[in-house]
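Engineer: Curious how this folds, go ahead:
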Amino acid sequence: MDLFRRSWREWLGDVGLTAAAGALGTLLLLGTEEDPPPDVTIVVPRDLAIGAVWLVFLLLFRRRCPAAVAVTMMFAQWTATSALGTAAIAVYSLAMLRSWRTVLPIAGANMALIVTLFWITSTWHQFRQGTVVFVLLYAVLITAGMLVRSRRQLIASMDERARAAETEQRLRVEEARLLERERIAREMHDVLAHRISLLAVHAGALEFRPDAPADQREAAGIIRRSAYEAMEDLREVIGVLRDDAPGGDPERPQPTLADVSALVQESRRAGGRITLEENVPDLGRVPARVGRHAYRIVQEGLTNARKHAPGAEVTVSLDAGAELGVEIVNRLPPGPPAAPLPGSGAGLVGLAERVALLGGTLEHGRTGDGRFRLRARLPLETAHARETGGKGEVHGSELL
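Structural biologist: Below you'll find the model as predicted:
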């Protein structure tokens, strides 16, 4: 049944309030027994038995229908003195679970009935004393209930804001990931368009070479036409990702690892204190695909350093072995960590997409000596094999 379907915390709170109602009712019964109203005989066992029934009623229904319980106890307190405590706790539950618009009319009517009860059954001294006690008691209980309700609403509002902030952060990260994928796709379009155009040029040269056999010229013509068709298809598919209007600026050449030094020089001219440690003996060994992503990693690392540690010394390290290592280290400003800027971390999400595309690893975070380190390891052999197509590569120059 729904009456018994509660968490253990809810049961614990309900039992505690019911026990408080029983204790308050017992105290009121004992006080009334010591100074009973005139011509009133109190049978304690009967009173406690009736009060116990109303305690069970409070325990079962106070959470499901607090207003109905408070109204019922308003009249039930006439049946037993010990039920006065149950009625008071019912008003407290109502203040804790419902708004003041519901609480104040019911509490006012309940207080009016209690005053009427004292007026009918008590002496003037008992009436005055009882009225003061119950007014103060109800004022305290209603205030406490409203405070508990306000605190619960505040906690619920904070939880809702936290969930909204988490959702917004997830959306920002997802948006950054999608934007970075689009950017990578645009770069791939530029690179592939360049290579396919070279393929078409070489195939065209072979097609119109007079001393070439007819079957080779026919095959070269098919390759040339297929290359142009592939370029058109590529433009249609990837072109939807571009913000450029038709007829806008021409496509820019994509950066390579050799352009990192120019990037560092540009940052130095902007006022940055940057040290470049380059241990790449043969730049030609680094595939253009890996070099392009390495350039973007260095670019994002320098941007983060300018944003979060302006004026700090930055060290950029490039190391080529079995894999290409890219590391950007900068010292963090003194003092406690500053609050993250809006959108913080979106660039790192994009770098993670790039590194995952190459099958590498990316690490970033604070070090024990008060610095921030961004380090990526990019495999070279796999990328080189993909770029060359294996050992059977035939350069366009060999066809001519």
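
Engineer: alpha carbons only for contacts and neighbour counts from here, please
Structural biologist: Will do.

Engineer: and Ala67, how far is that from Met73?
Structural biologist: Ala67 sits 10 Å away from Met73, going by Cα to Cα, to the nearest Å.

Engineer: So if I had to pick from these two, which one is more boxed in?
Structural biologist: Met73 (25 against 22; other Cα atoms under 10 Å).

Engineer: Wait, the more buried one touches Thr86, no?
Structural biologist: Yes - with contact defined as Cα atoms under 8 Å, Met73 reaches Thr86; the gap is 7.2 Å.

Engineer: any common contacting residues for the two?
Structural biologist: The contact sets of Met73 and Thr86 overlap at Trp54 (Cα atoms under 8 Å, 6 or more residues apart in numbering).

Engineer: Quick one: distance of the helix or strand where Gly13 lies to the chain centre.
Structural biologist: Taking DSSP states H and E as the definition, Gly13 sits inside helix 8-34. With Cα atoms, centre = their mean, to the nearest Å as the basis, helix 8-34 stands 43 Å off its chain's centre.

Engineer: and Ala80, helix, strand or coil?
Structural biologist: Classification of Ala80 by DSSP: H, G, I helix; E, B strand; the rest coil places it in coil.

Engineer: Tell me which stretches of the stretch 301-400 of the chain form helices.
Structural biologist: 346-358, 381-388, 396-399 (DSSP state H, counting those that start in this stretch).

Engineer: Sequence B follows; please return its structure for comparison with A:
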Amino acid sequence: MTSAVVPDHPWLLPGSLVPARAPRRTPRDWFVDSVLFVASLLWVLITHADVTSVTPEFGLNAGPAWLEEVDLLIGLLVSGALWLRRRWPVGLAVATAPLVFFSVTSGVALLVITFTVLVHRPLPLGLALVGWNLLSLPVYLAVRPDPTMPFWAAVVWTALLIGVVVAWALFVRARRQLVLSLRDRAERAEAEQQLRLDQARQLERGRIAREMHDVLAHRISLLSLHAGALEFRPDAPPEEVARAAGVIRASAHAALQDLREVIGVLRAEVGSEATPERPQPTLGDVPALVAESRDAGVRVGVVDEVTEPEAVPAGIGRSAYRIVQEGLTNARKHAPGAVVTVRLAGGPGDGLAVDIHNPWPVGAPATAIPGAGTGLVGIAERVTLAGGRLEHGRDADGGFRLTAWLPWAAR
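Structural biologist: Below is the predicted model of the structure:
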């Protein structure tokens, strides 16, 4: 019968076993129940034949003649009732409680019922049943005196037999509790492992989403800027129109390529080998990023005061690249036509400082590029994880400034 450990219950001691439900018997259960039924039935027949004989062969307790036929019927009924012990052990114990005062033939069945209650039900109930059996011994031996040994010797012998059954039941109970505890611990460890995998998967997806925001926002803002220029200057020279169209085509192709790669990663099944990621940008890619913005018509000034740019750690360089990318994207969105100043400074031991400044826009741009407003949140998280600082907002000169400091350990 399936049991479960319930540690917090007003009627249960810590670690008590209670039935979770009444499942169907397994082949092992059928075998055990059949053996116990046959053993109890044999005991009924042997004891009835012995107590009704003139000279008892096994020293079993004799009693009044009229009681033997009744006891035979009782022993047969209780033996048959053992098939119900898995479903109603406590009810069966209560129903058979009076039999401990006089029945010889039901002895094995009563021990089996006591064993079942001790193993499968709250421990106080099992101990109360054992106490009832021990207290009934004097009455039982008065009704069924043992012809082969003194009264107190028979009490001690019977108490020892009950003690052996109790010890065996407590051992089985402890073993089952250990098995249930180990099983519960294994299931919990498996669930925690699955939770860690899910969390790692979500974190990775969040990282990919932030990367996509940084990349696509930059490229789509370039698309919007050039498309707006073509819209408001339909009479532009063919060379300028062709150059703008080329930038739009290249940006759209790059954006689609980035989007296709990320969607492929997100659709990849768990356990499949992921496609190797493209090399991540570093501080050395900032000039190409600035050149791309200049080609789009953004006026960008760069001040590079990094003492050892080739020694910048890859993680710090990638974060600096994303900060510059976000600053240029925001300038194109919210301050089109403004002059953007990018300043990089620092060295080993001093950290890497990134400063992006542009004048505050006057009025709303005619073709405002929509934004989700999460770019600076992602940059702030990136800088915080790197152990740096980030500030952004309107400065004393009335412009917008994005300033970050990233730690750069000395060599």
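
Engineer: Hey, what's the angle from the first helix or strand past the helix holding Gly13 of structure 1 going along the chain to helix 8-34? Just curious.
Structural biologist: Per DSSP H and E, the first helix or strand lying C-terminal to helix 8-34 of structure 1 is helix 44-61. Interaxial angle, helix 44-61 of structure 1 versus helix 8-34 (axes from the mean of the first three to the mean of the last three Cα atoms, to 10 degrees): 160 degrees.

Engineer: What lies in contact with helix 44-61 of structure 1?
Structural biologist: Contacts for helix 44-61 of structure 1 (Cα under 8 Å, 6+ apart): 3-4, 14-15, 18, 21-22, 25-26, 29, 69, 73, 76, 79-83, 86, 90.

Engineer: Would you mind listing the buried residues in it?
Structural biologist: With burial defined by 16 or more other Cα atoms under 10 Å, the residues of helix 44-61 of structure 1 counted as buried are 44, 47-48, 50-52, 54-55, 57-61.

Engineer: Show me what the helix or strand following it packs onto, helices and strands only.
Structural biologist: Next helix or strand after helix 44-61 of structure 1 toward the C-terminus (DSSP H and E): helix 66-76. Helices and strands touching helix 66-76 of structure 1, as assessed by 3 or more Cα pairs under 8 Å, 6 or more residues apart in numbering; DSSP states H and E, comprise helix 44-61, helix 83-97, helix 100-121.

Engineer: Of the ones you listed, which is nearest Val349 of structure 1?
Structural biologist: helix 83-97 (44.6 Å; Cα to Cα).

Engineer: Superpose on structure 2 and give me the mean offset of that closest one.
Structural biologist: Here helix 83-97 of structure 1, set against structure 2 after superposition, deviates by a mean of 1.2 Å using mean Cα distance after the TM-score superposition for structure 1.

Engineer: Can you check which of the helices of the stretch 301-400 of structure 1 gets nearest to Ala245 of structure 1?
Structural biologist: The closest of the helices of the stretch 301-400 of structure 1 to Ala245 of structure 1 is helix 346-358. By Cα to Cα, the value is 24.9 Å.

Engineer: Val117 of structure 2 contacts Leu125, doesn't it?
Structural biologist: Yes - between Val117 of structure 2 and Leu125 a contact is recorded at 7.3 Å, counting by Cα under 8 Å.

Engineer: before we move on, the earlier item: need the helices of the stretch 301-400 of structure 1 in TSV (columns: mean neighbour count).
Structural biologist: Converted to TSV, the helices of the stretch 301-400 of structure 1 look like this (neighbours: other Cα atoms under 10 Å):
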stretch	mean neighbour count
helix 346-358	19
helix 381-388	14
helix 396-399	10
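
Engineer: Next, Ser293 of structure 2: secondary structure please.
Structural biologist: Assigned state for Ser293 of structure 2: helix (three-state reduction, three-state DSSP).

Engineer: what about it, neighbour count?
Structural biologist: 21.

Engineer: Contact partners for it?
Structural biologist: Residues in contact with Ser293 of structure 2 (Cα under 8 Å, 6+ apart) are Leu222, Arg299, Val300, Leu328.

Engineer: give the contact list for the first one.
Structural biologist: Read it as Leu222 of structure 2. Ile248, Ser251, Ser293, Ala296, Arg332.

Engineer: Include distance to Ala376 of structure 1 when you put the helices and strands packed on helix 66-76 of structure 1 into a markdown table, please.
Structural biologist: Below are those laid out as a markdown table (distance: least, Cα to Cα, whole Å):
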| stretch | distance to Ala376 of structure 1 |
| --- | --- |
| helix 44-61 | 62 |
| helix 83-97 | 55 |
| helix 100-121 | 60 |
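
Engineer: Of all the ones you listed, which one comes closest to Glu180 of structure 1?
Structural biologist: Across those, closest to Glu180 of structure 1 is helix 83-97 (Cα to Cα), at 49.0 Å.

Engineer: Would you check the span in structure 2 matched by that closest one?
Structural biologist: Under TM-score structural alignment, helix 83-97 of structure 1 corresponds to residues 106-120 of structure 2.

Engineer: Please apply the same query to stretch 361-368 of structure 1.
Structural biologist: So stretch 361-368 of structure 1 sits over no part of structure 2, by TM-score structural alignment.

Engineer: quick check: longest helix of structure 2.
Structural biologist: Counting residues, the longest helix in structure 2 under DSSP state H turns out to be helix 151-232.

Engineer: quick check, Glu391 of structure 2 in a helix?
Structural biologist: No - in this structure, Glu391 of structure 2 is strand, not part of a helix, as judged by three-state DSSP.

Engineer: Excluding chain neighbours, what is closest to it?
Structural biologist: Thr403 (5.2 Å; Cα to Cα, 6 or more residues apart in numbering).

Engineer: helices and strands around the strand or helix carrying that neighbour, which ones?
Structural biologist: Secondary-structure assignment from DSSP H and E places Thr403 of structure 2 in strand 400-406. The helices and strands touching strand 400-406 of structure 2, judged by 3+ Cα pairs under 8 Å, 6+ apart, are helix 314-334, strand 351-358, strand 389-394.
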